[in-house]
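A.B. asks: sequence first, then the predicted structure:
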Amino acid sequence: MKKILFRADASQDIGYGHVIRLLALAESLRNDFECVFVTRFLNSFIEEEINKICHKRIKLEEDETHFNQFLTMLEGDEIVVLDNYFFSTDYQQKIKKSGCKLVCIDDLADRHFVADAIINQIDITSYKSYSKESYTKLFLGLENALLRKDFLLIEQMDKKKEILIAFGGTDFNNLTYEYVKMTIDLKYHLSYKINIILNDQNEKYFDVEEFARKYENIQLYSKLSSKEVSDLMKRACSGILPSSSMCIEALALGINVVSGYYIDNQEYMFKYLNDNGYVNGYGDLNILDKDRLKIDLDECLRKDLDKSFMEKIQKSKENHKKHFVEISNT
């Protein structure tokens, strides 16, 4: 089988999104390609998630030598998939010169690409054009969503009076704590179960844990598998999430989401989801506005289940396989 090298990192500083969405892609391709995951940082959670999906994993040095270390392992007949913002045009050119095919996962369109293909879960071209080579193919939009299989099982949904709050693996602004506190102040916990996903390394983790101890209807989770996350999402009727891969997962499982952004790389996805009516657009999540949150969350809780988003992403797994077979054969 043709080998694909998936190159991404996850840490408390970087976040987990790059690795999670590459694992989603690998899951779509693992029956047709040899999937090898290459990364700098491994903890028990990431190691377990990689081992579930990929045929092999390779750990790179954690310092700056990782760039050259990866280049030296290339044999020239692989497909390389890059997912991070620090892979420059020059680095892409070095991979191409080795003879490898190259695919970049990107959501910013902030540099020139020499890759054979670019995958973006949203169609960013409504806001910004890609600088690319004439041969570079664009696979854009929800039909190319990077979702693990657990988030494509819409027939298994069983919606309850539950609200999901999740700000990703890092949440360095401690927004999980702030938004849980606002939902308590607004007394949502009296009528709804509040499920919270938060990394146990977050500096406000124990404060959030105190909320869970104090209030019967608040439950805190950490280090969940994709199936455990999807099980929570299948029950939730509404959620508060930034515009990230986890938001796409939530929408795919029928959650009415209050969404916004708290870092720059979430703004284009937020614009796309909000402009297309897929989320209730809060805007800048760093601005804590209890009245605004109540308006948006109440509207989400009143909405009926809309399956249009779910139906749009159902063919993404088939599309990824088709695209990579094409890339492999050219």
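C.D. replies: Yep, that arrived. Note that the coordinates shown come from a computational prediction; the quantities given were computed from them, not determined experimentally.
A.B. asks: from here on, just use CA atoms for contacts and neighbour counts.
C.D. replies: Will do.
A.B. asks: what about Glu47, how many neighbours?
C.D. replies: 12 (other CA atoms under 10 Å).
A.B. asks: any figure for the gap between it and Val19?
C.D. replies: Distance from Glu47 to Val19, counting by CA to CA, to the nearest Å: 11 Å.
A.B. asks: repeat for Thr89
C.D. replies: 21 Å.
A.B. asks: between these two, which one's more packed in?
C.D. replies: Neighbour tally, Thr89 and Val19, criterion other CA under 10 Å: the higher count belongs to Val19, 24 against 14.
A.B. asks: from what I see, the more buried one and Asp9 are in contact.
C.D. replies: Yes - if you go by CA atoms under 8 Å, Val19 and Asp9 touch, sitting 6.0 Å apart.
A.B. asks: take the one below as the second:
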Amino acid sequence: MNRLLFRADGNAQIGMGHVMRCLALADILKADFSMRFAITDPTPAVHSLIESAGVTVVPLPDSADKAVFWGDIHHEDIVVLDGYSFDETFQRAVRARVRKLVFIDDLVKGHQVADVVINHAGGLSETNYDTAAYTKLCLGPHYALLRSDFLRPEGYGHSPSDGPIFVSLGGSDHQNTSLTVLEAIRQADATLPVRIVLGPFHPNRESVEAFKSQLPNLTILQNLSAVQMVDELQNCSLAITACSTIAYEVCAVNRPLIAIVTADNQTQLAQFLSEEKLALSVNFPTLLTRSIPVIALDKLLRLSIQSFFFSPENAAETVANQRRFFDGRSPERLRHIFQELTA
């Protein structure tokens, strides 16, 4: 069987985005490859998450010592890199040792020398990239790196008008933006049912638990499987998420979305969601300037939530726009790319 080796990290400092994209790809390719995942000092929860996806974990002792990775490489491996430290020099060193190299990108920086570069952010073209002549670019949501449960060509049906609000701010949520979102919902209507999914590195679950006194219909969830996440999204009337992979999962399941920039690397995706009207509102709290009145994030979110309830036609428009970009067929396209790499 063909061999696939992933290299990415995930922890409380950098979140779980790199790991989750790799696991989404692993899910798509599991029938065609034996798979390993090289990761620096994985926590027991992350170790278990990777193994539950049917991928063998290869723990690395120190991410700063990149050469440690060389010992885990086999010349027949197709290697998939996802991370911000894997620059041109590192890519060249890996590519010289392996069958083929794939790089999952979201920064659009530097000279790329991988055989394939995947960036599922929208609004990009090949002119945005500086690559080797042989590099194949797979750009945009038609190559969405989402677990297969989120990708149904036939769609998921209409969202229930009386469903709860779904909230998820990513794997780590350093600044506990979850509390700000819950406060905005309280300001809009404290009786609304809310189901919040906390990531494995959430800094303060106790503070979210304490908020139940202000939102009596708040349910707190954690460590959900892909199937469980799809169920939550299918049943919700509105989703409020970070501008990360979770926002793409909402778009793929076709639900009204309010998106929040929670990290600098989310700007490209946020701009795409905003320009193509895939979300009811995309808030850029880190990008406010003197020319824009500074409104607290909870107030901005409250206005967005109220707009959702008072303007259902806007929600219908965003859902229709989502379907144009997320057709559920990215696994077919990605499997074809990897079949070409093994030919």
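C.D. replies: Thanks, I have the structure now. Here the structure is a predicted model, which means the values were calculated and not measured.
A.B. asks: shared neighbours of Val19 and Asp9 of structure 1, anything?
C.D. replies: Common neighbours of Val19 of structure 1 and Asp9, using CA atoms under 8 Å, 6 or more residues apart in numbering, do not exist here.
A.B. asks: what's the closest non-adjacent residue to the aligned partner of Ile73 of structure 2 in structure 1?
C.D. replies: Using TM-score structural alignment, the equivalent of Ile73 of structure 2 in structure 1 is Leu74. Among residues not flanking Leu74 of structure 1 along the chain, Ser98 sits closest, at 7.1 Å (CA to CA, 6 or more residues apart in numbering).
A.B. asks: my guess is the one you found meets Gly76, correct?
C.D. replies: Yes - under the criterion of CA under 8 Å, Ser98 of structure 1 makes contact with Gly76 at 5.1 Å.
A.B. asks: need the contact list for the spatially most central residue of structure 1.
C.D. replies: Nearest to the mean C-alpha position of structure 1, by CA atoms, centre = their mean, lies Ser245 at 2.3 Å. For Ser245 of structure 1, the contact set (CA under 8 Å, 6+ apart) comprises 17, 21, 146.
A.B. asks: against Leu293 of structure 1, how distant is it?
C.D. replies: Taken as CA to CA, the span from Ser245 of structure 1 to Leu293 of structure 1 is 21 Å.
A.B. asks: now stretch 178-191 of structure 1: buried residues?
C.D. replies: 179-184, 188-189 (16 or more other CA atoms under 10 Å).
A.B. asks: does Arg40 of structure 1 touch Glu64 like I think?
C.D. replies: No - using CA under 8 Å as the test, Arg40 of structure 1 is too far from Glu64 to be in contact (10.2 Å).
A.B. asks: what about the helices in structure 1?
C.D. replies: 17-29, 44-53, 66-72, 89-97, 175-185, 205-214, 226-235, 245-252, 267-275, 290-302, 308-313, 316-329 (DSSP state H).
A.B. asks: which positions within the third one qualify as buried?
C.D. replies: If you call a residue buried by 16+ other CA under 10 Å, then helix 66-72 of structure 1 has these buried ones: Phe70.
A.B. asks: centre of the chain to that helix, how far?
C.D. replies: Relative to its chain's centre, helix 66-72 of structure 1 lies at 25 Å (CA atoms, centre = their mean, to the nearest Å).
A.B. asks: and what of the last one?
C.D. replies: Between the centre of helix 316-329 of structure 1 and the centre of its chain there are 20 Å (CA atoms, centre = their mean).
A.B. asks: tell me what angle it forms with helix 17-29.
C.D. replies: With axes from the mean of the first three to the mean of the last three CA atoms, to 10 degrees applied, the angle from helix 316-329 of structure 1 to helix 17-29 works out at 80 degrees.
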